[in-house]
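> coordinates for the following, if possible.
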Amino acid sequence: MKRIVFLLGVLAILAASAPPAHAAVFTLTDLNSVFQIDSAFGADLWTVDGVSQLYEQGFWFRIGDDSAEQRLGNFYSNGWVDPGGRTATLQFVHNSFTADIVYTLTGGTIGSRTSDVAETIRIINTGGGSLPMRFFQYCDFDLNGTPGDDKLWFPNANTVRQVDLGSGAMVSETVVTPVATRYEGDIFANTRSRLEDDLPTTLSNLPAPGGFLTGDVTWAFQWDRTLPRNGTFIISKDKHLDVVPEPGTLLLLGLGLVGAEVTRRRRKKA
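So this is what the prediction gives:
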């Protein structure tokens, strides 16, 4: 329901910038986990022990600071899944750079409710001069299949954590290297709408250290790098899903909810 409503809301944008005709879907499987990537729109499925955990993860970029962001998937060129079924490589070609993204899924035993996806992104400047790259990752986890009851915070500059406060008690932790230039947590679909509009986006660095968001949360990282001619920029990311490890963690999260509540500026997902 949420996906249908949101897609109707951006139908005009999609019509104006249709994805490549050769867009493809890649599915990774390992033990208790399934991870799916749409070459045009990014990852849109991560099930662990049969329960959906992810609504969307996508990549956007901007060259310089005077134009709007573009979705990386609009420049998809080629992709494949390795014979083992756990690793996919997607390649993107722009007239100023190439980008390769390698995803590797590691599942847990059946019933363990744990899973991991490692990602490596390589951007190579293929233009004739320097490349002022602004690269964005946006992620919308709906932990335990329930979008409206999550808590999100940034423990440090390269880590984001999200916890499902309902009965599922799932926790996601994402670590990025190198440290991003900026970050942002927000309520669906504020950040995504800014990445899709006609203006350049600068992430807000909110919530500040010690702060958090609750509700239908999303997060994003932004890397600003100027690549010399033939230069390379590599980003490594690891996304880990698990059950909350101990009752004390849930207690601390519950106390945090009493202390603050972020006003929801958009409707809850259906």
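
> use CA for all of it now, contacts and neighbours both
Will do.

> and the strands in the stretch 1-150 of the chain, which stretches?
25-30, 33-38, 42-48, 51-52, 54-63, 70-71, 76-81, 87-93, 97-107, 115-125, 131-141, 150-156 (DSSP state E, counting those that start in this stretch).

> and those: which comes nearest residue 13?
strand 70-71 (11.7 Å; CA to CA).

> name the helices or strands packed onto that closest one?
When contacts are defined as 3 or more CA pairs under 8 Å, 6 or more residues apart in numbering; DSSP states H and E, strand 70-71 packs onto strand 54-63.

> from residue 67, how far out is residue 14?
18 Å (CA to CA, to the nearest Å).

> please give me the structure for this one as well, since I'd like to look at both together:
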Amino acid sequence: MRSPIHLVGLKHVVSRPGLGALLLSLALVQTKAQVMTDQNSTASVHPANQSGMFSWTVDGGNQLQQQWFWYALGPRGGSTPPASIDTLPLTQDAQPTPNTLNLGYQGNGFLLTIGYTLTGGAPGSGVSDIGESIRIQNQTGNTLPIIFYQYSDFDLNGAPGTDTITLSGPPRGGFNDAFQTHGPISMSETVVTPPANEGEAATEFSTLAKLNNGSAPVVLNNNATASGNVTWAFEWDLNIAPGGTVLISKDKNLQVPEPSALALVGLGILGLALRRGRFSK
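Below is the predicted model of the structure:
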């Protein structure tokens, strides 16, 4: 369900028709959810609250509850408590094309930008892809220790259920792949660079509660698998050089077979079983 639009700071001005209408228009632009569209797919992002990316539909079916980002300043294990990026001032919120979205946030000594590109498949194909480029620029003259988190809650098949999630990574350690399934439906995310230092597969809300604890540093527990109503998260422990920029590049893909295609597969298997049974008599 789309998050409501919030209006801030309009008291005492709406009685002035020109100024009130202008401020109302600006407020709507600055806080509304943005919807990317391409062929058989849509993806909705609310940049101003923890809803984040709260919908990803493929051929009319939504597969996502929430995917969003948190950050903490300081070294691993000794940082500030995490905060979601929507607590930072929003400096950019633009859709250059219907299937792209660019967001920018100004932190204390750093600039964070996120670029999304949605690539849908042909109608009825059941496939969709989202590429993401996340840049964190150190705007200070000192090394910036910063921790960046991604939290993901996919509800494959449109509802919480019996999903399985597996996190994996390169031989040198860390995590760069997430693979979640619900029957024949699958979601995969690949981190092109750099791999996350930590990961956490869990059941719904447990990781989210840690990220929102508000009082203590958070290090993900590196649990790599979970089943049921699952969520998963990645953590990057970064030290950005003075004036430097770190790029986190990743891609996620959905495969949602049509029910009719699944039915045909099922009928084929049933027919094969019947033929085998007949010949074995």
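
> let's have the strands of the stretch 1-150 of the first structure in a markdown table, adding distance to residue 224 of the first structure and mean neighbour count.
What follows is the strands of the stretch 1-150 of the first structure, written out as a markdown table (distance: least, CA to CA, whole Å; neighbours: other CA atoms under 10 Å):
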| stretch | distance to residue 224 of the first structure | mean neighbour count |
| --- | --- | --- |
| strand 25-30 | 29 | 18 |
| strand 33-38 | 25 | 22 |
| strand 42-48 | 21 | 22 |
| strand 51-52 | 32 | 18 |
| strand 54-63 | 9 | 21 |
| strand 70-71 | 15 | 20 |
| strand 76-81 | 22 | 18 |
| strand 87-93 | 19 | 20 |
| strand 97-107 | 15 | 20 |
| strand 115-125 | 12 | 19 |
| strand 131-141 | 5 | 21 |
| strand 150-156 | 18 | 21 |
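
> out of those strands, nearest to residue 227 of the first structure?
strand 131-141 (4.9 Å).

> dump the strands of the stretch 1-150 of the first structure to CSV, plus distance to residue 215 of the first structure.
Shown next, in CSV, are those (distance: least, CA to CA, whole Å):
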stretch, distance to residue 215 of the first structure
strand 25-30, 29
strand 33-38, 24
strand 42-48, 20
strand 51-52, 17
strand 54-63, 15
strand 70-71, 26
strand 76-81, 33
strand 87-93, 32
strand 97-107, 27
strand 115-125, 23
strand 131-141, 11
strand 150-156, 5
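
> nearest to residue 176 of the first structure, out of these?
Across those, closest to residue 176 of the first structure is strand 115-125 (CA to CA), at 9.4 Å.

> who's in contact with residue 199 of the second structure?
By CA atoms under 8 Å, 6 or more residues apart in numbering, residue 199 of the second structure lies in contact with 167, 174-175, 220-224, 232-235.

> so which of the residues you listed are in strands?
167, 232-235 (DSSP state E).

> residue contacts, residue 123 of the second structure?
By CA under 8 Å, 6+ apart, the neighbours of residue 123 of the second structure are 39-40, 59.

> quick check: the gap between it and residue 164 of the second structure.
27 Å.

> do residue 102 of the second structure as well
On the measure of CA to CA, residue 102 of the second structure and residue 164 of the second structure end up 31 Å apart.

> likewise for residue 262 of the second structure?
20 Å.

> before we move on, what about residue 86 of the second structure?
29 Å.

> so how far is residue 220 of the second structure from residue 236 of the second structure?
Counting by CA to CA, the gap from residue 236 of the second structure to residue 220 of the second structure is 10 Å.

> shared neighbours, the two?
With CA under 8 Å, 6+ apart, residue 236 of the second structure and residue 220 have common neighbours residue 198.

> and the residue nearest the centre of the second structure, what is it in contact with?
Closest to where the C-alpha atoms of the second structure average out (CA atoms, centre = their mean) is residue 67, at 3.0 Å. By CA under 8 Å, 6+ apart, the contact set of residue 67 of the second structure is 51-54, 150-154.
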